[in-house]
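> Quick one: sequence and predicted model below, then my questions.
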Amino acid sequence: MTADKHAKRAARNLAAREGISYAAARRRLAAAPVDVDQEHQEPRPPVAVPMVSAPCPEGCEGSGHPGTACWAWRPADVGSGTSWAVRRAAELPGGRAEQLAERVERPWQKTPGGPWASFHAWDDRWLLALVYAMLTDQRPELRPDRGALRAAVEADDLAAVDALLEPLDRAAARLTTKVPAVWWGEVKPLLDAYADDVESDDGRDLLVVSWQEVEARHVVGRLVDRWRKAWVPVRNHNGYMDPPGVMWIVVKEWLDARLVDQHGGHAPGARVRLGDGRPAVVRAVEWGEDGPPVAYRVRELEPGRHGNVGRLVPSLTSDVLVPAADCREDRPCGVCGRTAGMAEALCDDCAPRVAPDRPGRAVGGLQSPERPSGRVPE
């Protein structure tokens, strides 16, 4: 895709310089086997420039190895003494996105039914990579210092890598959301505009100066292709033409879990008590410029009515933004000492559950108090 952009730019320059049409300029450039010097109009053969045999030190400008191209250090250039997780966590944009997704999804896949529940979320980790690419392109200050990042990777220190990339993770967490209105009204249009910017020459200097920049632009182009493909209608299993879309809510959850692990707070899925004592479950975390969470987006818990009587379940219509100071840990269970968010201070394992359609029948291996067991205790 990058080579095609250069060809379009060269055709426009040639058409403007010689007063010919754009199509004629494209045909002339396609028929010419060699490059053309735009200043002297003389053909010159391409020149192969060798690269140095090892990554250059930070700040190298090529004066120390004349006649050879620089090789800027990348996380993939470290030796075998560094773990794979550290190398991938430092590699932007795809490696970092894959590593954060793996931290959250891998433990879930080890639970019963986990592989089925997290398969689609893991498959859409490219969306986080696209968010990283957009933020680093539009805000270069979010990129970590290359020298400090190299030292952290060579020291095999995952915590140091996370600390250097925290500004980028925090910016991505503040951009992404779990609110449908915000996604469709704000976040998706931003990604659409970035995809348009990548696919066009407007507002972007595509005169790359190194092979590594060409490779980086190719990676971004592949991410944009995935984004475009996600919104092309295809025939689904019901026979309707619908775009496959992307599971955009999981990106916010991955970033929240990563930042909560570093700064503390309530991770998504944690049960809390609001300031007035109502139980709730954390759905998403709101972050400030730095420090711990500033607010939580929660769903209130309500008594179950469909096969889960005696338990509190999240209300699907509840979406409340609560300041962090008004959310506290749920009080311990009066029976087993654990926290579960039950109105009767009983955890899910201790609370008796009775099916509403057949009174007296135990559900989940627990005996109903209305019909005691006929077994005589020894």
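Sure thing, it's come through.
> going forward, measure contacts between C-alpha atoms and count neighbours the same way
Noted.
> Buried residues of stretch 249-261, list them for me.
249-260 (16 or more other CA atoms under 10 Å).
> One more to weigh against that first structure:
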Amino acid sequence: MMVEDQHQDERPRRKPVSGRARRRANRARAALTGVPYSVARRGLDAYCEGPASQGRTIYPASTDGHRLKLIDLRAGRTFAQRVHDARVAADLPWGRARHLCERFPPTRGESGTGVGPLYHGEWRQDVLARVYTTIATEVEGLAPSVGELAWAAELGEETAVDIVCALLDRTARLALDRVPSIRADLSFEGAKQTLDALLVVSEDGHSPGTRVRIAAEPYSGATGTIVGARWELTGPPVAYVVRPDGVAAELVANPDDLVVLAFRAPSRREV
């Protein structure tokens, strides 16, 4: 017993992590998964499976290490950087379009799922800017005033700009549903997915890329990936467009017929 205790005393002790570094990591976890900071502080294992009609996923955890690093960098921005980004977000239409494309970077579906690029498209930014321009022109008073945008931007929080632009953003997303789908061009789908993720920030819901289990026929029990959302004038998504794993077709599912899968984000060593 004495020998064992001696060996235990000789083991190298792990260097403690500073409180600042731990808080920074927790903020990154919260940004990555869309869970509250208090949940991220207890670890990602606290984010359990549940019906898609509940909860929120802004940045679905995945094995895409590059996207994870980009999100991590955003989580660590200084106040001055956040103010700059908020000003860009408030600069309609092109600044906001660029901001959203940077805020929700491209990714791909997980290996083996058959899901291709998400948030992609060479003209994604152009599509967003043009739909903002079109609806602001067609509907008088829909776009916020320059004064409202400037006030929100100086708060240094992009979500403050989101609140001011909430009606414009949702109308833009609904407008894109009226555009005929062009499979050969990822830009329209990428723009839709970008606005899906944006609307989820202020509503319960799950962004494209979220992994789910399907609880309705004909794919009951199969796993799949959310690739889009269906919206009404208010509230969270009323349905999700899901791509079952290994299946070329997509299905539109009620949120209660989907279970969001817990997914452990890769550690820095793994990415």
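Thanks, I have it. Keep in mind it's a predicted model, so treat the numbers as computed, not measured.
> re earlier: among the buried residues of stretch 249-261 of structure 1, which one lies nearest to residue 219 of structure 1?
Distance to residue 219 of structure 1 across those (CA to CA) is lowest for residue 251, with 19.3 Å.
> Tell me the counterpart of the closest one in structure 2.
Superposed on structure 2 with TM-score structural alignment, residue 251 of structure 1 falls opposite residue 191.
> Confirm that match sits in a strand?
No. Counting by DSSP: H, G, I helix; E, B strand; the rest coil, residue 191 of structure 2 is not part of a strand but helix.
> I'd say it and residue 118 touch.
No. Contact criterion CA atoms under 8 Å: residue 191 of structure 2 and residue 118 do not qualify, at 9.6 Å.
> and residue 327 of structure 1, what does it touch?
Neighbour list for residue 327 of structure 1: 272-275, 296 [criterion: CA atoms under 8 Å, 6 or more residues apart in numbering].
> just checking, what residue in structure 2 corresponds to it?
So, by TM-score structural alignment, residue 327 of structure 1 is matched to residue 258.
> How about residue 6 of structure 1?
Counting by TM-score structural alignment, residue 6 of structure 1 has no partner.
> Tell me which helix or strand residue 6 of structure 1 sits in.
helix 2-18 (DSSP states H and E).
> which bit of structure 2 covers the helix or strand just after that helix?
Sequence-wise, the next helix or strand downstream of helix 2-18 of structure 1 (DSSP H and E) is helix 22-31. Under TM-score structural alignment, helix 22-31 of structure 1 corresponds to no residues of structure 2.
> what's helix 22-31 of structure 1 packed up against?
helix 2-18 (3 or more CA pairs under 8 Å, 6 or more residues apart in numbering; DSSP states H and E).
> so the helix it packs on versus helix 22-31, what angle?
Orientation check (axes from the mean of the first three to the mean of the last three CA atoms, to 10 degrees): helix 2-18 of structure 1 against helix 22-31 gives 120 degrees.
> ok, and for helix 2-18 of structure 1, which residues are buried?
2, 7-8, 10-12, 14-15.
> Now flag whichever of those residues is closest to residue 281 of structure 1.
For the buried residues of helix 2-18 of structure 1, the nearest to residue 281 of structure 1 is residue 2 (46.2 Å; CA to CA).
> Okay, the closest one and residue 155 of structure 1: tell me how far apart.
35 Å (CA to CA, to the nearest Å).
> Same question for residue 126 of structure 1.
From residue 126 of structure 1 over to residue 155 of structure 1 (counting by CA to CA), the distance is 28 Å.
> of those two, who's got more company?
residue 126 (23 against 15; other CA atoms under 10 Å).
> Can you find the partner of residue 271 of structure 1 in structure 2?
Per TM-score structural alignment, residue 271 of structure 1 is aligned with residue 211.
> residues contacting its match?
60, 223-226, 260-261, 263.
> Redo those as a markdown table? Include neighbour count, secondary structure and distance to residue 181 of structure 2.
Listed next are these as a markdown table, based on neighbours: other CA atoms under 10 Å; DSSP: H, G, I helix; E, B strand; the rest coil; distance: CA to CA, whole Å:
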| residue | neighbour count | secondary structure | distance to residue 181 of structure 2 |
| --- | --- | --- | --- |
| 60 | 22 | coil | 24 |
| 223 | 21 | strand | 25 |
| 224 | 29 | strand | 21 |
| 225 | 27 | strand | 19 |
| 226 | 26 | strand | 17 |
| 260 | 26 | strand | 27 |
| 261 | 19 | coil | 28 |
| 263 | 18 | coil | 30 |
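> Please list which of those are preserved in structure 1.
Retained contacts for the contacts of residue 211 of structure 2 in structure 1, judged by both residues aligned by TM-score structural alignment, their matches' CA atoms under 8 Å, are 223-226, 260-261.
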